[in-house]
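> Any chance you could fold what I've pasted below:
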Amino acid sequence: MLRETPFDQWYEDLHAICGAYDGVPQRGQRAVKGQIGVHGFDHLDVADVWGNVAKIERDRAGIRRDENEYIFFVIEMTGTLAVDHNESQSRLTPGDCLLLDSTKEGVLHMAEDSSRLMSVHLPRQSFLSERRPGVRIGERLDAGNPVNAMLTKHFFRFFNENGAGDRQGNATLLFDMIHLAFSRPEDGLAGIELSNAADRYELALDLIDTHLTADYLSLPWLAAQLGQSERQIQRLFQAQGTSFIDLVRSKRYRFVTEHLNHLPHVHGRISDIAYRAGFQDLSNFNRGFRARFGMSPRDYHRRRHEAPPHMA
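So this is what the prediction gives:
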């Protein structure tokens, strides 16, 4: 029998684990049949969400409030889940999966007494940048898909339905299996209609995310991919209050901090991470890091992993 949780507590637990995703109660609802839990899979967090709320939604205000960015690998456990995300509408039943992008708006309708999902939090910049492009966001992968079956078998081998289990799963392997399950052959940009500046900007962001660590990523390369002049691309970024260079540097620093946040020990690996992110000059990288975060990369890592002070 499901435990009842006061709605306000359920709402706060959801925020604490998933960030600014807002639970919306059913009319007059004061208690939720279910609860929110969090578990570990290697260095990844896994949210365990039970509830009969009307929906969970992510809007532009929620996106702006969150400092961290994730790709959420969602597995429906019981009940059904209707998802509206990334211009796709999907209905998940037990065993079905999809990916959610925390930088995009979305709505999850879960108004069933037994609705339960699990969500693996994948650091977004690392997930998109280190693996092949063409990942399908917001599109259902049904339980009968052979790749899905292999993926979920790997997941539950280390993490059973009740959230117990070994919890020593290989996060890198899970990353790769999710990419395999949700990737499609890259068709190139032929035939994509770029009818307005918003579409061009969204496509530019996608290209930067999936080619972030490549040596060839540059303004001329991006302009060629979009079939625009460099001046047109510059104006595209200026309209968003940024520039190509500033945006790429920001995403590359996020790539580095995501790795520093999750690696318990670095021991000389910071330079390797910086090179993998696309930085080619370590001196400039270190100066820029200090200017952005007010400390060196090593001090940043130490502060993220230092033990909390002992409470008397």
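> make it CA atoms for all contacts and neighbour counts henceforth
Will do.
> for the host helix or strand of I273, packing partners?
Using DSSP states H and E, I273 falls within helix 270-277. The helices and strands touching helix 270-277, judged by 3 or more C-alpha pairs under 8 Å, 6 or more residues apart in numbering; DSSP states H and E, are helix 244-262, helix 282-293.
> Name the residues of that helix that come out as buried.
I270, S271, I273, A274, Y275, R276, A277 (16 or more other C-alpha atoms under 10 Å).
> Run the angle between it and helix 244-262 for me.
140 degrees (axes from the mean of the first three to the mean of the last three C-alpha atoms, to 10 degrees).
> ranges for the strands of the stretch 51-200 of the chain?
Across the stretch 51-200 of the chain, reading from the start of the chain, the strands by DSSP state E, counting those that start in this stretch fall at 55-58, 70-78, 81-85, 88-92, 97-101, 106-109, 116-123.
> Adding distance to R184 as columns, could you present those in CSV?
Output for the strands of the stretch 51-200 of the chain, formatted as CSV (distance: least, C-alpha to C-alpha, whole Å):
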stretch, distance to R184
strand 55-58, 26
strand 70-78, 17
strand 81-85, 18
strand 88-92, 16
strand 97-101, 14
strand 106-109, 22
strand 116-123, 19
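> please give me the structure for this one as well, since I'd like to look at both together:
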Amino acid sequence: MNKLTANNLERWNYSVHAVCGNFLTHPSDHINTFIGNIQHHDLGGLNLADIRVNASSIRRERGNADRGDDRYYFLVLQRAGQMGVVHHDKNFALNPGDMALLDSAQPFEMQPKGLISQLSIHLERDAVDRFLPAHSCRFGKLQQSSLSGRLLHGMLQQMIEGKTSIKIDNQHGEALQDALISLLCPSLRMNGTIKNGSSLFQLAEQLINESLLDPPSPAEIAARLNVSVRHLYRHFELNGVSIGRYIQRQRLRYSARELAQIGNTSKTITTIAYKWGFSDSAHFSRAFKRQYGMTPRDYCARNKDIHEAAISSSNQNMIEDL
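Take a look at the predicted model:
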């Protein structure tokens, strides 16, 4: 890394931490000079970040409620350039004019394709959770085909164009934030949610399964569903399972799915265990045996025998047909 890039990266890291929170930036190996500029604007308490950067990766670790660095959702307008966003096992692309909602409490990675420019509006978490239905998606690309989506896009364009000349007080800043959040609702609901009338348990299941590699805490789930933690625990108990046990059961289910294919991949049992949140392979083996009645190794061997028997039977049938 040359001296100019090192200095630019240091200034960028200082600015982005001050304005947006804890992000880890990696400059591109294919570009001689790192570019990273961020301008902060305050519209009556509503924070705007005008960003230009050509990093290869900008990664957000999961926000920590104790430190207060998960206070915001980032409403993003991609102004120029292309960027990929990776969230758990899902990813989507942002092209010029696209909008997205990103959650500061969730881990995600932004992957610019060269120099990009974007506007990021910091929406207060409490305000977003108060407006949006509990089952609404809170992370992903926004639809713009509806009237509300087009109005939201127009508002963001006007905000970036008049950011230095607009002077408003906190009352108008709160009203502006409420307007943005209200326009978010239809665009987020179009991204796919549980149908109305679903039980609290089903809604909690969805929130957990959407982020199974890094699931929300019971307090976070309860806040999203606008219930007390005690009430949430009670609903899980009524379904015969604790929240922790449900998460483990789902992780074991996905582990078993990958273990059944282990002969066709380079993955090991330990790799799969670590992927699904088991840092101790012995604990993984015990938990797996309790749920499936056999160890992970025996499960792999059984599925391998079944697979080989199926192939043998298929080959025999082909010979008989000939």
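> Drop the TM-score for these two in here.
The TM-score (TM-score structural alignment, normalised by the length of the first structure) is 0.60; 226 aligned residues with a C-alpha RMSD of 3.7 Å.
> Looking at the strands of the stretch 51-200 of the first structure, which is nearest to N170 of the first structure?
Of all these, it is strand 116-123 that lies closest to N170 of the first structure, at 12.8 Å by C-alpha to C-alpha.
> how far is that closest one from where the chain is centred?
Averaging C-alpha positions (C-alpha atoms, centre = their mean, to the nearest Å) puts strand 116-123 of the first structure 9 Å from its chain's average.
> And stretch 106-125 of the first structure, by the same measure?
12 Å.
> State the distance spanning the first to the last residue of that stretch.
Counting by C-alpha to C-alpha, to the nearest Å, you get 19 Å between the two ends of stretch 106-125 of the first structure.
> re earlier: can you check which part of the second structure the helix holding I273 of the first structure sits on?
Aligned using TM-score structural alignment, helix 270-277 of the first structure spans no residues in the second structure.
> one step back: tell me which of the helices and strands packed on helix 270-277 of the first structure is the most buried.
Relative to the other members of those, helix 244-262 carries the highest mean neighbour count by mean count of other C-alpha atoms under 10 Å, namely a mean of 19.
> quick one, that helix and helix 282-293 angle?
With the same axes, to 10 degrees defining the directions, helix 244-262 of the first structure sits at 80 degrees from helix 282-293.
> Run through who's touching helix 244-262 of the first structure.
Around helix 244-262 of the first structure, the neighbours that count as contacts under C-alpha atoms under 8 Å, 6 or more residues apart in numbering are 43, 123, 125-126, 208-209, 212-213, 219, 234, 237, 266, 273-274, 277-279, 289, 300-301, 304-305.
> tell me the angle it makes with strand 116-123.
120 degrees.
> Dump the helices and strands packed on helix 270-277 of the first structure to CSV, plus distance to A54 of the first structure.
Shown next, in CSV, are those (distance: least, C-alpha to C-alpha, whole Å):
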stretch, distance to A54 of the first structure
helix 244-262, 33
helix 282-293, 40
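> Looking at those, which is nearest to S88 of the first structure?
Each of those was scored for nearness to S88 of the first structure using C-alpha to C-alpha, and the closest is helix 244-262 (25.8 Å).
> Please state the offset of that closest one from the chain centre?
On C-alpha atoms, centre = their mean, the centre of helix 244-262 of the first structure falls 14 Å from that of its chain.
> swap in stretch 248-257 of the second structure?
Between the centre of stretch 248-257 of the second structure and the centre of its host chain there is 20 Å, according to C-alpha atoms, centre = their mean.
> what does it contact?
With C-alpha under 8 Å, 6+ apart as the test, stretch 248-257 of the second structure has contacts from N209, L212, I272, A273, W276, G277, A287, F288, Q291, P296.
> For R189 of the second structure, state which of those is nearest.
Distance ranking of those against R189 of the second structure, using C-alpha to C-alpha, places N209 first at 17.6 Å.
> now the closest one: how far from R253 of the second structure?
Here N209 of the second structure is placed at a distance of 12 Å from R253 of the second structure (C-alpha to C-alpha).
> that older thread, distance to D8 of the first structure for the buried residues of helix 270-277 of the first structure - can I get that in a markdown table?
Rendered in a markdown table, the data for the buried residues of helix 270-277 of the first structure read as follows (distance: C-alpha to C-alpha, whole Å):
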| residue | distance to D8 of the first structure |
| --- | --- |
| I270 | 41 |
| S271 | 45 |
| I273 | 41 |
| A274 | 42 |
| Y275 | 45 |
| R276 | 43 |
| A277 | 40 |
